[in-house]
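Asks: With the sequence up front, the predicted model follows.
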Amino acid sequence: MTLQSLLGIELPIIQAPMAGVQGSALAIAVSNAGGLGSLPCAMLTIDAMRKELAAIKENTGKPFNVNFFCHTPPAVNAEREAGWRTALSPYYREYGIDADAIPAGPGRAPFSAEAADVLEEFKPAVVSFHFGLPSADLLARARSWGAKILSSATTVEEARWLEAQGVDAIIAQGLEAGGHRGIFLSDDLTTQVGTFALLPQIVRAVKLPVIAAGGIADAKGVAAAMKLGAAGMQVGTAYLLCPEAMTSAVHRAALKSEAARHTALTNLFTGRPARGIVNRIIRELGPISAAPPAFPLATAAIAPLRAKAESEGSGEFSPLWSGQNASGCREIPAAELTRELAAGLQ
């Protein structure tokens, strides 16, 4: 079965869900162009999720994907939190921020029964997960209205595990990909390999459709992935300059600059490895540090620094998520980009 027939789409191009830099507008544009638009829900409240889903339903009759993280929220460790704020204290002083006034908070929520209740109202055609899968009962809720289930694998072992859990297709996330690593069976980053090394290994190891993700930015990249057995592509970074994306001014400027050639996996912004453009805080504290609390608790302490710096036009404390290949980033409508990517399917 092709990915198109499995998901009910015209083009096997999936717009990667990118929490914090996009909402319903990008998903609508890609779905209407024949691809699979995605709504990232990890940073949305229940009310905001319902509002975004209503906007999608109102503006497209095509299939779309809703994406969730499925991490286990950690207990707050006061000692670790205090250590993280101590590491950030020189920056707090520089920007005149009162560290004692910064509230603690998770920043990102996993898939929950409350989220499933909202999805049931809208019955999205596809539900995708990052960091493995949710509990069996929550997964059954997502399946109950006929949704197809996707999840990311960063190793062959993760792909086999996902297949054993009954997912409908697997996203092979290569090391080049921007944003959070989908790694979930271990936290050993030495297991992480590039897309074109990972993809054929997963294709050989499972019987499901495999979607290539990471470093694919144009039609030639799509064509290359297809030759290695991909059933479709998931593309994120290339969409970040589209007018439908909510990418901030400092993030857009970084993507258009020489800085975009320098990316790193860093845990400084959330406590979990994610690829972004190297900036001051990554250079000075990271990229990988033992100081941040467990995901997603690292977010709260760094948020005021980000806000203050961005108010002055600086992205030096911002998570400037980007894959290793930002060459496909152009300020063109998302529908046009989707069709250009699909030219590689010929």
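Replies: Good, I have the coordinates.

Asks: CA atoms for contacts and neighbours, from now on please.
Replies: Will do.

Asks: For burial, what's the neighbour tally of the nearest residue to Gly146 once chain neighbours are set aside?
Replies: Spatial nearest neighbour of Gly146, chain neighbours left out: Ala125 (7.1 Å); criterion: C-alpha to C-alpha, 6 or more residues apart in numbering. When neighbours are counted by other C-alpha atoms under 10 Å, Ala125 registers 20.

Asks: ok, Ala125 - contacts?
Replies: Leu7, Pro63, Phe64, Asn65, Gly146, Ala147, Lys148 (C-alpha atoms under 8 Å, 6 or more residues apart in numbering).

Asks: Most neighbours among those, which one is it?
Replies: Counting neighbours by other C-alpha under 10 Å, the top entry in the contacts of Ala125 is Phe64, with 29 neighbours.

Asks: I'd guessed that one sits against Ala33; true?
Replies: No: in this structure, Phe64 is not within contact of Ala33 by C-alpha atoms under 8 Å, at 11.6 Å.

Asks: ok, now which ones touch Ile14?
Replies: Contacts of Ile14 (C-alpha under 8 Å, 6+ apart): Gly35, Leu36, Gly37, Ser38, Gly232, Met233, Gln234, Val235.

Asks: take the one below as the second:
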Amino acid sequence: MPNAFTTHLGLALPIIQGPMTGSDTPALAAAVSEAGGLGMLGCGMRSPAAMAEAAAEVRRRTNRPFGMNLFVQATPTPDDATVQAALQRLAPFYAEFGLVPERPAQWCEDFAAQFDALVATRPAVASFTFGILTAAQVARLQAVGSYVIGTATTLAEAQAWAAVGADAVCASGMEAGGHRGTFLTPTQPGATGAAPSLADFAASMVGTLPLVAQCVQALSIPVIAAGGIMDGRGITGALALGAQAVQMGTAFLTCPESAIGTAYREALTRAQATDTRTTRIFSGRPARGIVNRMMQALQADEATVPPYPVQNALTGALRRAAAQAGQADCLSLWAGQGVTQVRPMPAAQLVALLAQEWQQATAPGGNSTAGHQ
């Protein structure tokens, strides 16, 4: 059932693989695109050179459309006292791997350089989270043929993206795994000068279904549903509310093409329905993941954790060491509330299964049990 979104991009299916920074690969994005969906590269932590290399690899594997996602962010300048206090809190965890926490060489990639690389790469889709572009930046991408999607966690954020000329909005509900993309202060819609407070993040915890319904009613551009969608019934429900596509991240994490290690995969397959929480302790920005020992141990210090990307950089070496050691207790195990429905299988096979389930659920007298294996 084509719509404006799938027709514009030439997609056979209204399925987008979520841009999971650090967990995605060119192989995953290419497999999803080749199967009829839209594969995505999460480039928030990729250098401009790495962005170009990853895009070239996707294009080597498929001639189908794909997308690239960036974090809209400024390079921070934290004071030494804040950094030292954070390192001290992390020291016991680093010590478990025989390491001493150190101030990293850089806090994050330079967004301006990443943006230039994105324009030069000209992906079919350019999506953004953590902030918002200017109208001029949106127009620059559209001028080279990229379809611009902005991430929104509230209706006000979705309207802000529409106002700067975005082609579509991804409505990211509180069920979604990984980082919350909140960038507006709910009490002052449109105020993007300061980073959202913890209260702002709490106010933005809107469920996928009401958020999609609100955005569809208020906007004239396509809305993409994200958060908690794991099977064909979820796709059907989102499209019934007026979404023109769904974005699924957690569903693709256990595909063999994803970049996550064995400990992370095992944690996903063991997780129970109530095992995810939002936390700041790994990255400094609220993100939903599976509860583990590190999350529980540092929970009391969560309010004093430096904001993203400072905390994210400070825990980077620790998380890499934990992954290499197969130690899930010190990993950021990002996952959405639908984690119990993960189905380990190749990405192309998963897309085909999702398409079958969706078609069954939308057929007259559709099978309401589609998705149960």
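Replies: Thanks, I have the structure now. If you're wondering where the values come from, they're calculated on a predicted model, not measured in any experiment.

Asks: Could I get the TM-score for this pair?
Replies: Comparison of the two superposed chains (TM-score structural alignment, normalised by the length of structure 1) gives a TM-score of 0.93, and 343 aligned residues with a C-alpha RMSD of 2.0 Å.

Asks: just to revisit the earlier point, from the contacts of Ile14 of structure 1, which land in strands?
Replies: Judged by DSSP state E, strands contain the following of these: Gly37, Ser38, Gly232, Met233, Gln234, Val235.

Asks: in structure 1, what residues pair with stretch 236-252 of structure 2?
Replies: Per the alignment by TM-score structural alignment, stretch 236-252 of structure 2 matches residues 223-239 in structure 1.

Asks: got the contact list for that stretch?
Replies: 2-3, 12-18, 171, 178, 196, 199-200, 203, 209-214, 216-217, 222, 245, 322-323, 325-330, 334, 337, 344-346.

Asks: how about it: buried residues?
Replies: 223, 225-226, 228-239 (16 or more other C-alpha atoms under 10 Å).

Asks: swap in stretch 17-37 of structure 2?
Replies: 17-21, 23-37.

Asks: Tell me which two of the ones in strands among the contacts of Ile14 of structure 1 sit farthest apart.
Replies: Ser38 and Gly232 (14.6 Å; C-alpha to C-alpha).

Asks: Give me the aligned partner of Ala205 of structure 1 over in structure 2.
Replies: Match for Ala205 of structure 1 (TM-score structural alignment): Ala218.

Asks: Check the gap between its match and Ala347 of structure 2 for me.
Replies: 34 Å (C-alpha to C-alpha, to the nearest Å).

Asks: Pro256 of structure 2 in helix, strand or coil?
Replies: Three-state assignment for Pro256 of structure 2 (DSSP: H, G, I helix; E, B strand; the rest coil): coil.

Asks: residue ranges of the strands in structure 1, please?
Replies: 13-15, 37-40, 64-69, 126-130, 148-153, 169-173, 179-180, 210-213, 232-235, 263-266, 274-277.

Asks: Can you tell me which of these is packed in deepest?
Replies: strand 210-213 (a mean of 30; mean count of other C-alpha atoms under 10 Å).

Asks: distance between that strand and the chain's centre?
Replies: Centroid displacement of strand 210-213 of structure 1 relative to its chain, using C-alpha atoms, centre = their mean, to the nearest Å, is 14 Å.

Asks: Average offset of that strand relative to structure 2?
Replies: Comparison of strand 210-213 of structure 1 with structure 2 after fitting gives an average deviation of 0.4 Å (mean C-alpha distance after the TM-score superposition for structure 1).

Asks: quick one on the thing from earlier: and Ala218 and Ala347 of structure 2? which has more neighbours close in?
Replies: Neighbours of Ala218 of structure 2 and Ala347, each counted by other C-alpha under 10 Å, are more numerous for Ala347; the result is 28 against 13.

Asks: residues touching the aligned partner of that one in structure 1, list them.
Replies: Using TM-score structural alignment as the criterion, Ala347 of structure 2 maps onto Ala334 of structure 1. Going by C-alpha under 8 Å, 6+ apart, Ala334 of structure 1 touches Leu26, Ala29, Val30, Tyr239, Cys242, Pro243, Glu244.

Asks: Cool, thanks, signing off.
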